[in-house]
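In: Sharing a sequence plus its predicted fold:
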Amino acid sequence: MLIELNDTDKKILNLIQSDATITNAEIAERIGLSAAPCWRRIKRLEERGIISRRVGILDTKALGLNIIAFANVKLSHVQEDALEEFEAAVTKFDEVTECYTISGSMDFLIRIVTENMQSYEIFLRKKLLRLPMVSEVNTNFAVTQVKYTTAVPLELSS
C-alpha cells in the first residue's frame, strides 16, 4: 500500500537519511516545528514502516575491505526449496551485504565486500560454491566507486 507523504514528512525523512544521529530537537528546528509534533511525525513514520531502522554507515576502505564484488548466481534448479535454502544460506554470510532475485539468465545478484582477492576466493570456494544448489557464479569487481548512497529519492519527476 502506497503511503502518501506530505512536504513536512519528506523534509524529516531527508534529514534522517543524511544523518541518523540528528536529534528530534534539531529536526524540529530545521523544519519549523516544535519538538512534540515533530516527534509524533517521526513515530508515525516508524510505525508505518517508512523508517525501518537507523544505522551507521561504515567506510569499507578504512576497515581494509578493499574488494566490492557483484556476483550473478545461477541455481541448478529453481524450485521453491532451492530458492529458500540459498536465501537462508547467503543471509548468514557476513561478506554478502545485499542479495536480490533477478530476472534474466541468472537467479540472484549478490554484493560481496571483502578484504582482497584472496579473501574473495576463500569466500567463493569455502562458502558460495559449497552450496549444493549453486551451479554457476559470474563475478564483476568494482574498480572505482562513483556513487554510493543509502538515501532513496523522495521527489521524483514524472
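Out: That came through fine. What you see is a predicted model; the values in this text were computed from it and never measured.

In: drop to CA atoms for contacts and neighbour counts, all remaining ones
Out: OK.

In: Can you mark which positions in stretch 35-43 are buried?
Out: Buried positions in stretch 35-43, judged by neighbour count with 16 or more other Cα atoms under 10 Å: Cys38, Trp39, Ile42.

In: Tabulate these (JSON lines), appending secondary structure and distance to Asp19.
Out: JSON lines is the format used below for the buried residues of stretch 35-43 (DSSP: H, G, I helix; E, B strand; the rest coil; distance: Cα to Cα, whole Å):
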{"residue": "Cys38", "secondary structure": "helix", "distance to Asp19": "16"}
{"residue": "Trp39", "secondary structure": "helix", "distance to Asp19": "16"}
{"residue": "Ile42", "secondary structure": "helix", "distance to Asp19": "14"}
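
In: I'd assumed Asp9 was in contact with His41.
Out: Let me fix one detail, which is that residue 41 is Arg and not His. Yes - counting by Cα atoms under 8 Å, Asp9 is a contact partner of Arg41 at 7.2 Å.

In: try it against this one:
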Amino acid sequence: MGNSAKLDEIDRRILRELRRDGRLSNLKLAERVGLSATPCWNRVKALEERGVIEGYAVLLNQKALGLPDTVIIEVTLDRHDDDTLERFGAALAELPEVVEAYLLTGEYDYLIKVAVAGTEGYEQFLRHKLYKLPGLRHSRSTFVLRCLKKEPSVQP
C-alpha cells in the first residue's frame, strides 16, 4: 500500500498499540505513544480515513465456540472463467465455517481455512456444504495440529 511510506514512527507506535488492544481509550493510547489527547485522536482518524486502519473487531476463541479444529483445504475448480470463479467465491464467502479464503496461483485455485468440530463436523461441512458449491472439481484437506502463530494483522 502506498500509504505505508507516509507512516512516521508515532503512527507506527499508535498502530502497534491498537493492534495489541483495539479497545484502548484515546487518553490511554495518547499516554502510551507520548502525545496529548487531541493530536492522538487526529492521527487515529487520519489513519482510519487513509485506510491504514480498516476497522476494529473482537477476536473470538473458536474452541470456546465449540469449533476446536482447523482444517486447511486446497480446492481446484473444473473451469477458470470469470463466472465460475465469481460464483464459487461468492458461495464460499457465505459459509460460516470458512474463516479465510484465498484465490491462488499455482496448482490449486483456492486455499480455505475452516473451523469445525472434529472429523464428524468436517465430514458434515464437506458433504453438505463444500461439495455442493458450483464448479468444484477436487479438494485436498489437512487438519491443523497446532497453531504456531496467529496475528490479526501485519506488524507495523
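Out: Noted; the coordinates are in hand. Since the model is a prediction, treat every value here as computed from it, not as a measurement.

In: can I get the buried residues of stretch 35-43 of the first structure in a markdown table with distance to Thr139 of the first structure?
Out: Putting the buried residues of stretch 35-43 of the first structure into a markdown table (distance: Cα to Cα, whole Å) gives the following:
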| residue | distance to Thr139 of the first structure |
| --- | --- |
| Cys38 | 45 |
| Trp39 | 45 |
| Ile42 | 40 |
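
In: which residues in the second structure form helices?
Out: For the second structure, the helices defined by DSSP state H cover 9-20, 26-33, 37-49, 82-93, 118-128.

In: The first structure: matching residues for the shortest one?
Out: So that's helix 26-33 of the second structure. Here helix 26-33 of the second structure aligns to the first structure at residues 24-31, judged by TM-score structural alignment.

In: Residues in contact with that stretch: which ones?
Out: For stretch 24-31 of the first structure, the external contacting residues (Cα atoms under 8 Å, 6 or more residues apart in numbering) are Thr8, Lys11, Ile12, Leu15, Ser34, Ala35, Cys38, Trp39.

In: Against Ile12 of the first structure, how distant is the spatially closest residue to the fifth one that is not a sequence neighbour?
Out: Take Ser34 of the first structure and drop its neighbours on the chain: the residue closest to it by Cα to Cα, 6 or more residues apart in numbering is Ala28, 5.6 Å away. Remark: distance between Ala28 of the first structure and Ile12 of the first structure (Cα to Cα, to the nearest Å) = 8 Å.

In: residues near the residue nearest to Ser34 of the first structure, how many?
Out: Ala28 of the first structure is flanked by 17 other residues according to other Cα atoms under 10 Å.
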